[in-house]
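Engineer: sequence first, then the predicted structure:
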Amino acid sequence: MKHLENRVENAGETDDLTERIEKGKLEKLLRTAVKTVNGVGLLFENSIVCFVFC
């Protein structure tokens, strides 16, 4: 029973940690998405430049 009581006490902290992990994942996803969009944009720009000048 003692183990269960400890888990209830720590539940608040765990929720906070889970929230932080979720936020971190979201930030990572957003950064990756931005990098991907920028990468695709650069590729697209380069192909236009190449198309015009090659």
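Structural biologist: Received it, and whenever you're ready, just let me know what you need. In this text the structure is predicted, and so the values were computed from the model without any measurement.

Engineer: CA only for contacts and neighbour counts going forward, please
Structural biologist: Fine.

Engineer: please enumerate the helices of this structure.
Structural biologist: For the chain, the helices defined by DSSP state H cover 2-53.

Engineer: tell me which residue is most central in it.
Structural biologist: The C-alpha lying nearest the average C-alpha coordinate of the chain belongs to Lys28 (Cα atoms, centre = their mean; 2.0 Å).

Engineer: how near is it to Leu17?
Structural biologist: For Lys28, the distance to Leu17 (Cα to Cα, to the nearest Å) stands at 16 Å.

Engineer: please compare the first structure with the one that follows:
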Amino acid sequence: MKNRFGQLCKNFGQLPKIFGQLCKNFGQLPKNFGQLSKNFGHLGLLRLNTNHNGTTYVQI
């Protein structure tokens, strides 16, 4: 039982690292969406809108 708790603690210890990676990935999202908008924008096919509560959605 004690060994399992040790394993759990080890796993939880890695959580910040995992969240850090997630944040890094999410941080790159605006860049990707910006690129998409640039690509589709001149075609008039895709518009990214942000509504009043901050949710970004695609309008076609």
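Structural biologist: Looks like it arrived, so ask away. Note that the coordinates shown come from a computational prediction; the quantities given were computed from them, not determined experimentally.

Engineer: please state their TM-score.
Structural biologist: The TM-score (TM-score structural alignment, normalised by the length of structure 1) is 0.56; 40 aligned residues with a Cα RMSD of 1.7 Å.

Engineer: on that earlier part again, who's in contact with the alignment partner in structure 2 of the residue nearest to the centre of structure 1?
Structural biologist: Matched across to structure 2, Lys28 of structure 1 falls on Asn32, judged by TM-score structural alignment. By Cα atoms under 8 Å, 6 or more residues apart in numbering, the contact set of Asn32 of structure 2 is empty.

Engineer: can you check Gln35 of structure 2 too?
Structural biologist: With contacts defined as Cα under 8 Å, 6+ apart, Gln35 of structure 2 is in contact with no residue.

Engineer: which SS class is Leu48 of structure 2?
Structural biologist: State at Leu48 of structure 2, reduced to three classes by DSSP: H, G, I helix; E, B strand; the rest coil: strand.

Engineer: what's the neighbour count on the closest residue to it other than its chain neighbours?
Structural biologist: Using Cα to Cα, 6 or more residues apart in numbering and skipping residues adjacent in sequence, the residue nearest Leu48 of structure 2 is Val58, 4.8 Å away. One way to gauge burial is a neighbour count; for Val58 of structure 2, by other Cα atoms under 10 Å, it gives 11.

Engineer: and if you look at Thr14 of structure 1?
Structural biologist: The burial count assigned to Thr14 of structure 1 is 13, neighbours taken as other Cα under 10 Å.

Engineer: quick one: map Glu9 of structure 1 onto structure 2.
Structural biologist: Using TM-score structural alignment as the criterion, the counterpart of Glu9 of structure 1 in structure 2 is Gly13.

Engineer: and that match, how far is that from Asn32 of structure 2?
Structural biologist: Distance, Gly13 of structure 2 to Asn32 of structure 2, by Cα to Cα: 30 Å.
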